[in-house]
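K.L.:
sequence and predicted structure below; questions after.
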Amino acid sequence: MATRQDILALKKSYQEALANQLVTAVIILNSNLDIVYVNPAAEALLIKSLAKLYGRPASTIFANTTITDSRLTQLLDSGQELTDSEVVIEFTESHRFTAEITASSVEFNQVAHVLLELKQIDQQKQISLEVFQQQQWLAARDLIKGLAHEIKNPLGGLRGAAQLLNKELNETQQEYTAMIIEQADRLTNLVDRLLGPNQLPQIQQHNVHSVLEKVCQVVSFSQLHESKIIRDYDPSIPLIECDQEKLQQAVLNIVNNAIQAINDEHTITLKTRIANNKTINGKRVKLTAQISIIDNGPGIPPHIQDTLFYPMVSGNSNGTGLGLSISQTLINQHQGKLSCHSRPGHTEFIILLPLQQKTEH
């Protein structure tokens, strides 16, 4: 039968090994708020070893965050646990992540220490944001459709009445009815564009690069200034199932927006890659074709980034705000996903299209 001393020794060995097995990142600070321990999960998260972090102040990691020295000192004094749900940590210029952090006071060798537990939440946050934006986009689309039909019906009657009235008027007076008919047609055209494409895609197998090359050809014929288009294709991408014309239109709308936002000094890159384990509309897709449209222009204004794909939202004073909304609809018809990440100097629209996986017989 194990003695009390045996049990205590066993308990200590398990406790010492446990931190190294945790998937949660653990950081321990001494009473001076210097780093004295990080477990392997924390080393992986911070991309730094314990040897490089040992003895460095907590501010090395938590500079410019809500986890301040004053809060940690207060925790040591009071012993009261603190939790922060969305802490953005920029450990290096190229390494940035969002974490949920719990800090508590613990004793080692009868000296108070701070135990920090970090859980990276970037993926969960991104999925939640995408689901929310998708729901908002669907709600906005349904609202626009309802309003568009309510507008379109009386417009038809208005135009018909103007045509009948036109027959009873002299040439001078017909100018007024002609204006009514012209404006009714203009509004009808706008409503039709608001409703977006209503035909189901004609799905066939196509080479994604042939679609992109047609976009490049159209752009080369129509653009007013010489924006340089760089091709960065992955030739290993298999044929994708798509409606060639609809996919071409979706990409063309995005490229045209980029052209309007940049000048002759900037470039547009069309990039294709195979992407694994992507989330599309809340579902995990093992294999996708990824099309990226990247420009190094000024970026999209932050105040419209969350509503960028809504109808009538545009960063261009002369834009209608329909191009990206139509692209979103077209990509959704392909069971794909369209997203955007933008900062000054780098704007990237990403199209994900599910790839059919071959089954072995």
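P.N.:
Thanks, I have the structure now.

K.L.:
all contacts plus neighbour counts: C-alpha atoms, from now on.
P.N.:
Noted.

K.L.:
can you give me the strands for the stretch 1-150 of the chain?
P.N.:
Assigned by DSSP state E, counting those that start in this stretch, the stretch 1-150 of the chain shows strands spanning 25-29, 35-38, 82-92, 95-108, 111-120.

K.L.:
ok, Tyr54 touching Val36?
P.N.:
Yes - taking C-alpha atoms under 8 Å as the definition, Tyr54 is a contact partner of Val36 at 5.3 Å.

K.L.:
neighbour count: the two, which is higher?
P.N.:
Taking neighbours as other C-alpha atoms under 10 Å, Tyr54 and Val36 compare with Val36 leading, 18 against 14.

K.L.:
presented hereafter is structure B, for comparison with structure A:
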Amino acid sequence: MYNRSDIQKQKLIYQQALASQLITAVIILNDQLRIVYVNPAAEALLIKSLYRLYGTTTELIFANTSINAKRLQQLLNTGQEFTDSDVVITLNKSHRFTAELTASPVEFENSPHVLLELKQIDHQKQISLEVFQQQQWIAGRDLIKGLAHEIKNPLGGLRGAAQLLSKEIGIEQQEYTSMIIEQADRLTNLVDRLLGPNQLPQIHAQNIHSVLEKVCQLVDYSHDTSVNLKRDYDPSIPLVECDHEKLQQALLNIVNNAIQAIDKENSITLKTRIASNITINGKRVKLAVEISIIDDGPGIPSKIQDTLFYPMVSGRSNGTGLGLSIAQTLINQHHGKLSCHSQPGHTEFMIVLPLKQPASKDINTREEK
């Protein structure tokens, strides 16, 4: 039989080792709300070691969040734990993350302490947001298709009636029928643009950088003033299965949108990278190519960021709100994903396209040869 002291010693050994093995970030605060311990997971999340964090206040981590000293002091006084599921922590310009936080009262050496557990949820949140946006986009597209059918039918009848009427009236009155025909054609054209491209892409293996260079060439030709375009290409990217013209149009829409949003002193960077084991519209993809269009302009207004890819949504007073919507449709036709992250000084549109994997039987055949 084991005696109580042996069990207690074994328990302490496991408790001490357990914190260092947890993937959840653990922070312990003393009764002065100063950091006295962080486990390795917390060091990795905060990009600071225990030696640099020891004795610092929570303001270093939780500035401008809902986790403040008053709330933590209340926990010490009442012993009532709390959970916050959406804490956005900004440590510096390049390190910002969202975490789920649980704060609990604990006691060490007869002194009250606060135990903070943080779990980074950016990836899960991003996947949920992408699935929601995809569902919203599909619902919006189906709604527009239904409306387009209901609008174009009476417009066709209206235009036909105006044409017949113009043959029966004098030249002076034909001005009115011409206006009816002209406006009916304008509305029909608008509905067609709202529907976006309706032809399926012609898929072929393409060099993605040749598509990007064609976009750069078109931008140079179509703008009077020079645009500061930068390249950051990964030359190891293999051929991508895509429709050259449709992908070019999607990229051109995004680049033109960026040009209209920035000033002359700003720049636009075209970047390509390989990504592995990522999620595209809720599906896991082993290998993909990432195409980023990055500008250092003023950023996209926060009030339209969630609806940026919807038709007729624009941040400019003279914008049609169709360019990004069409780009979204074109990328979806390639089974890819178009997303955007924007803040003042950094706006990034990212296109992710799945890379075709060689069939297993082809691999086996090559191995046999």
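P.N.:
Nice, thanks for sending it over. Remember, predicted model here, so these are calculated numbers, not experimental data.

K.L.:
TM-score them against each other, please.
P.N.:
Once superposed, the chains reach a TM-score of 0.97 (TM-score structural alignment, normalised by the length of the first structure), with 361 aligned residues with a C-alpha RMSD of 1.3 Å.

K.L.:
which residue ranges of the stretch 201-350 of the first structure form helices?
P.N.:
208-222, 244-261, 323-333 (DSSP state H, counting those that start in this stretch).

K.L.:
deepest of those helices, which one?
P.N.:
For those, the largest average neighbour count (mean count of other C-alpha atoms under 10 Å) is found in helix 323-333, namely a mean of 22.

K.L.:
average offset of it relative to the second structure?
P.N.:
Averaged over the aligned pairs, helix 323-333 of the first structure sits 0.5 Å from the second structure after superposition, using mean C-alpha distance after the TM-score superposition for the first structure.

K.L.:
I'd like the distance from that helix to the chain centre, please.
P.N.:
15 Å (C-alpha atoms, centre = their mean, to the nearest Å).

K.L.:
picking up where we left off before, which one of the strands of the stretch 1-150 of the first structure lies nearest to Tyr233 of the first structure?
P.N.:
For the strands of the stretch 1-150 of the first structure, proximity to Tyr233 of the first structure was assessed by C-alpha to C-alpha; strand 95-108 is nearest, at 26.7 Å.

K.L.:
ok, residues contacting that closest one?
P.N.:
Strand 95-108 of the first structure is contacted from outside by 72, 75-76, 79-90, 112-122, using C-alpha atoms under 8 Å, 6 or more residues apart in numbering.

K.L.:
contacts only, for the closest residue to Gly196 of the first structure other than its chain neighbours.
P.N.:
Nearest-residue entry for Gly196 of the first structure: Ile326, 5.9 Å, with adjacent residues in sequence omitted and distances by C-alpha to C-alpha, 6 or more residues apart in numbering. Contacts for Ile326 of the first structure (C-alpha under 8 Å, 6+ apart) come out as Gly196, Pro197, Ala250.

K.L.:
so in the first structure, which helix runs the longest?
P.N.:
helix 122-166 (DSSP state H).

K.L.:
could you flag which of the contacts of strand 95-108 of the first structure are buried?
P.N.:
Buried members of these, scored by 16 or more other C-alpha atoms under 10 Å, are 72, 75-76, 79, 86-90, 112-122.

K.L.:
and the angle for the longest helix of the first structure with helix 323-333?
P.N.:
Put simply, helix 122-166 of the first structure runs at 110 degrees to helix 323-333, going by axes from the mean of the first three to the mean of the last three C-alpha atoms, to 10 degrees.

K.L.:
immediately after helix 122-166 of the first structure, which helix or strand?
P.N.:
Counting by DSSP states H and E, the next helix or strand C-terminal to helix 122-166 of the first structure is helix 174-195.

K.L.:
how about that following helix: buried residues?
P.N.:
Within helix 174-195 of the first structure, the residues that qualify as buried are 174, 177, 180-181, 184, 187-188, 190-195, counting by 16+ other C-alpha under 10 Å.

K.L.:
let's have the residues you listed in a markdown table, adding distance to Lys11 of the first structure.
P.N.:
Below are the buried residues of helix 174-195 of the first structure laid out as a markdown table (distance: C-alpha to C-alpha, whole Å):
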| residue | distance to Lys11 of the first structure |
| --- | --- |
| Gln174 | 97 |
| Thr177 | 92 |
| Ile180 | 87 |
| Ile181 | 87 |
| Ala184 | 82 |
| Leu187 | 77 |
| Thr188 | 77 |
| Leu190 | 73 |
| Val191 | 72 |
| Asp192 | 72 |
| Arg193 | 69 |
| Leu194 | 67 |
| Leu195 | 67 |
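
K.L.:
from these, which is closest to Lys145 of the first structure?
P.N.:
When the buried residues of helix 174-195 of the first structure are compared for distance to Lys145 of the first structure (C-alpha to C-alpha), Leu195 wins out at 5.7 Å.
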